[in-house]
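**Student:** Need the 3D shape of this:
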Amino acid sequence: MEVPAGSVLLVILAATLSVAVAYDPLDPNGNITIKWDVMSWTPDGYVAMVTINNYQMYRHIMVPGWTVGWTWAKREVIWSMVGAQATEQGDCSRFKGNIPHCCKKTPAVVDLLPGVPYNQQIANCCRGGVVPAYGQDPAAAVAAFQVSVGQAGTTNRTVKLPKNFTLLGPGPGYTCGPAKVVPSTVFLTPDRRRKTQALMTWNVTCTYSQHLASKYPSCCVSFSSFYNETIIPCAKCACGCDGHKPCVRSERDTKRLAVAGKHNEHAHGRTHAGGAAAALLQCTTHMCPVRVHWHVKLNYKEYWRAKITLTNFNYRMNYTGWTLVAQHPNLDNITEVFSFDYKPVVSYGSINDTAMFYGLKYFNDQLMEAGPHGNVQSEVLMRKDARTFTFKQGWAFPRKVYFNGDECAMPPPDSYPFLPNAAPASLVSFAAVVVAALMFILAWA
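**Tutor:** Below you'll find the model as predicted:
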């Protein structure tokens, strides 16, 4: 049977998109790896240390934190946990006396909140599920918990790996591959004088796709400059205008939130049920939770200066530990960043045209919810590259901008502020036609 060429093309295209959808060219190796280390056997199963490593350079897991789920291969149960808990116990009616912590075939596990009793804690646990980006804080980009699994087999041959892993952090967007057995992890004893080894280890790799997380961007970019009074706003409906998003039209409207008791409830992006709070945005033409404004501020003989402002339009969300990534050819010549921290992001070998900015700890690392204090800003001083530097053709504005790992909607192409002695190409073309017509008329007059 001959298959139509069009069908083959569609299959190839679908396969290509399914692979490429989670690929981030600025962080090609970024992923979250879930590692299970079986540390000891029990009469009916094992005790494992589960570690969640965030290897993403600039995407962190923010409130309400991570949720890890899976499907047991047999009839396993969770007898107990340290440093985390299952969200549901499930049906444990077949057990008498000692009742398991969770009997669900598909358990979902969340981190504990800070301040839990010491005997419920383990190293790298109990942060409410918040995990910083690896590029921002490598030492803290990890979470962990201990789990005692029963009815699971007591040897490497009888233990079956869990299936269908899921990761929510804090919403959709992550896709997890199958669990794979890897060489057993080697540990150092507390005195660092002796090595021990896990009895069995398997890894699960999860990657993020902004397209899977939301059909709309979660941020937008606007432009302005010292040489032009025009401000290029975020594109209209940059983050969607479906007519169903509630929005606040003025500061006075926030009083109704306080009266309803919702303002404090959502101040940190959580509901009482532990889920993510629905966004309540300030009414704007772009309807984005976050706007990034890039202003070309000053021009010196050997340097130039840009001002970056982040504005939060969400009345129900504080962005703690936020990150901002910008791609621009002159970011390899940064001389000074005044009130943000900064790290280069080298994605393509030796090419360094991308920078990650984030707030100074305890100063501006929290982007407050919408209102008078809902913005942070800094200035960046860059040395001019004599070979490429120019203010023409919008060269001074970034090519790409990411906030908290999501790519922001940029203004339409060629909408950047023009130099005073420059004019849009359409006007130049029109003027040329007018001049040619006049010369033609004068020649025949």
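
**Student:** going forward, measure contacts and count neighbours with C-alpha atoms only.
**Tutor:** Will do.

**Student:** For the stretch 151-300 of the chain, which segments count as helices?
**Tutor:** Assigned by DSSP state H, counting those that start in this stretch, the helices in the stretch 151-300 of the chain fall at 210-213, 255-260, 262-265.

**Student:** now the other sequence, so there's something to compare against:
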Amino acid sequence: MLFNKFAYPLSLATFFVTIISQAAAYDPLDPTGNITIKWDVMSWTPDGYVAVVTMTNFQMYRHITSPGWKLGWVWAKKEVIWSMVGAQATDQGDCSKFKGNIPHCCMRNPTVVDLLPGVPYNQQIANCCKGGVVASWGQDPSAAVSSFQLSVGRAGTSNKTVTLPKNFTLLGPGLGYTCSQAKTVPSSVFITADGRRKTQALMTWNVTCTYSQILASRYPTCCVSMSSFYNSTITPCPTCSCGCQSRNQCISSDSEIRTVVAMNASTSQQTNMVRCTNHMCPIRVHWHVKLNYKEYWRVKMTITNFNHQKNYTQWTLVAQHPNLNNITQVFSFDYKPLIPYQSTNDTGMFYGLKYYNDILMESGPDGNVQSELILQKDMNAFTFKQGWAFPRKIYFNGDECMMPPPDAYPYLPNSANSDLIASSAMASFLLLVLLVFW
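**Tutor:** All right, here's what the predicted structure looks like:
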């Protein structure tokens, strides 16, 4: 037997790529989070079937924002989509072989998008028509579902003759999902509106899509800066936290913003409109250790949007800190502890109050949201030394933010004592003033 000297290196390379991609997709703060696509065959037709496709976002803090999801797949045979309700294919394809009744889509690899709100009622089904926006399960389970109906032709007309589509993709700006192959599962059971009767799908298959930040973006999309009342130094985001590849395209002045907006309007193209900064991130999270009390301590969090063309709707922020298990009060944000799969409850999700600050506006005077937290001290662990008061990790909209190196954290002066720290409200105020103009 001849030995191919290239076979082993290629196999080894493939193995490591697979391992790395799987590791990147694993989220220790949400290890079971995924988007599950369920395909329920509801009835047979003369040349195929009618199915309801339901996309459920089981991720605790990662959602799909505007302009929404794009779902794609490859047909196993020569199937066509005769019609759709609640969604539409982006490309009809070549349907020239059909006379009279023309299919909605003849593409072998169709791409489907959600309809926009406000479409006529006869084009809607339940959980459709939200422009592809899907909330996270932890924030709003009722809005974490998106559905559409399609009639498939030139397909099998029984459980034994239907062939499952393959190579599913979940696409969209910032969406880094890898989808499994479709797998037949026990048929879904439905309850009628009056709750008195059960019905069952004729056939059901599932596809599971998992998120990878590496696939979504080559660089981080947010960074963290820090300050404290006991040290006048402000620790900025690391330089080029989000990569500096777009530094030549960033916005540095108000006049430049107006020029770019006018250019976008005339060309119908979107140009990068992130404000020029050392970190070059569209989002910065600032964690300020504000005050120290006898049994409590206080933190201020500020999220600033440096993107001049994007609002962040239904944003989420996840923080990991050992004292979050004793959080007492949260101002201006909603808060939900993420029940961990670790031994301690040290992770929580923050998000805006509905109709108040659940939309983080584009860069400008209103381009920030902020909250303060009061945490009860764990006297066995609490300290201001060695950066203990700062978060271990911060995620914004599900992406992990770039943190400063630990040796750059604001340090506690050697001469500091608890009485001095407790009476430092004025120092905290002055530092916040500096932060506003920074």
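
**Student:** May I have the TM-score of the superposed chains?
**Tutor:** With the length set by TM-score structural alignment, normalised by the length of structure 2, the two chains reach a TM-score of 0.90; 412 aligned residues with a Cα RMSD of 2.0 Å.

**Student:** Select, out of the helices of the stretch 151-300 of structure 1, the one closest to Val68 of structure 1.
**Tutor:** Checking the helices of the stretch 151-300 of structure 1 against Val68 of structure 1 by Cα to Cα gives helix 210-213 as the closest, at 16.3 Å.

**Student:** residue range for the closest one in structure 2?
**Tutor:** Using TM-score structural alignment, helix 210-213 of structure 1 corresponds to residues 213-216 of structure 2.

**Student:** same deal with stretch 85-105 of structure 1?
**Tutor:** On structure 2, the counterpart of stretch 85-105 of structure 1 by TM-score structural alignment is residues 88-108.

**Student:** Show me which positions of the matching stretch end up buried.
**Tutor:** Gln88, Ala89, Gln92, Gly93, Pro103, His104, Cys105, Cys106, Met107, Arg108 (16 or more other Cα atoms under 10 Å).

**Student:** hmm, back to that, mind checking the helices of the stretch 151-300 of structure 1 for the one nearest to Gly169 of structure 1?
**Tutor:** Nearest of these to Gly169 of structure 1, taken as Cα to Cα: helix 210-213 at 10.3 Å.

**Student:** Can you provide the mean distance from the closest one to its aligned counterpart in structure 2?
**Tutor:** In the superposition against structure 2, helix 210-213 of structure 1 averages 0.8 Å from its aligned positions (mean Cα distance after the TM-score superposition for structure 1).

**Student:** Pull out the buried positions in that helix.
**Tutor:** Within helix 210-213 of structure 1, the residues scored as buried using 16+ other Cα under 10 Å are Gln210.

**Student:** can you list contacts of that helix?
**Tutor:** Applying Cα atoms under 8 Å, 6 or more residues apart in numbering, the external contacts of helix 210-213 of structure 1 come out as Val21, Ala22, Gly171, Pro172, Gly173, Tyr174, Asp406, Glu407.

**Student:** right, and Pro282 of structure 2 touches Phe306 too?
**Tutor:** Yes - judged on Cα atoms under 8 Å, Pro282 of structure 2 makes contact with Phe306 at a distance of 4.6 Å.

**Student:** who touches both of those two?
**Tutor:** With Cα under 8 Å, 6+ apart, Pro282 of structure 2 and Phe306 have common neighbours Val274, Arg275.

**Student:** Can I get the helices of the stretch 151-300 of structure 1 in TSV including distance to Ala235 of structure 1?
**Tutor:** As requested, the helices of the stretch 151-300 of structure 1 are exported to TSV (distance: least, Cα to Cα, whole Å):
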stretch	distance to Ala235 of structure 1
helix 210-213	19
helix 255-260	28
helix 262-265	29
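
**Student:** could you point out the longest helix in structure 2?
**Tutor:** In structure 2, taking DSSP state H as the definition, the longest helix is helix 7-25.

**Student:** helices and strands around that one, which ones?
**Tutor:** Counting contacts by 3 or more Cα pairs under 8 Å, 6 or more residues apart in numbering; DSSP states H and E, helix 7-25 of structure 2 is packed against helix 213-216.

**Student:** What's Ser225 of structure 2 aligned with over in structure 1?
**Tutor:** With TM-score structural alignment as the criterion, Ser225 of structure 2 lines up with Ser222 in structure 1.

**Student:** who touches its match in this structure?
**Tutor:** Contact analysis of Ser222 of structure 1 by Cα under 8 Å, 6+ apart lists Ile231, Ile232, Pro233, Cys234, Arg291, Val292, His293, Trp294, Met410, Pro411.

**Student:** Excluding covalently adjacent residues, which one is nearest to the aligned partner of Asn357 of structure 2 in structure 1?
**Tutor:** Using TM-score structural alignment, the equivalent of Asn357 of structure 2 in structure 1 is Asn364. Nearest residue to Asn364 of structure 1 in three dimensions, chain neighbours excluded: Val376, at 6.6 Å (Cα to Cα, 6 or more residues apart in numbering).

**Student:** again, but for Met84 of structure 2
**Tutor:** Leu150 (4.3 Å).

**Student:** That neighbour: neighbouring residues, count only.
**Tutor:** By other Cα atoms under 10 Å, 20 other residues sit near Leu150 of structure 2.

**Student:** ok, now Ile35 of structure 2?
**Tutor:** 24.

**Student:** ok, now which ones touch it?
**Tutor:** So Ile35 of structure 2 contacts Met55, Thr56, Asn57, Phe58, Gln59, Thr208, Cys209, Thr210 (Cα under 8 Å, 6+ apart).

**Student:** Asp334 of structure 2: which of those residues is nearest?
**Tutor:** Set against Asp334 of structure 2, the nearest of those by Cα to Cα is Gln59 (17.6 Å).

**Student:** my read: the closest one touches Asp140, true?
**Tutor:** No - using Cα under 8 Å as the test, Gln59 of structure 2 is too far from Asp140 to be in contact (10.8 Å).

**Student:** Okay, strands next: where are they in the stretch 151-300 of structure 1?
**Tutor:** 163-168, 174-176, 180-182, 186-188, 195-197, 200-208, 219-225, 228-232, 247-248, 281-282, 290-299 (DSSP state E, counting those that start in this stretch).

**Student:** Let me see the residues that make contact with stretch 172-191 of structure 2.
**Tutor:** Here stretch 172-191 of structure 2 makes contact (Cα under 8 Å, 6+ apart) with 40, 64, 67-70, 164-171, 197-217.

**Student:** aligned partner of Leu199 of structure 1 in structure 2?
**Tutor:** Match for Leu199 of structure 1 (TM-score structural alignment): Leu202.
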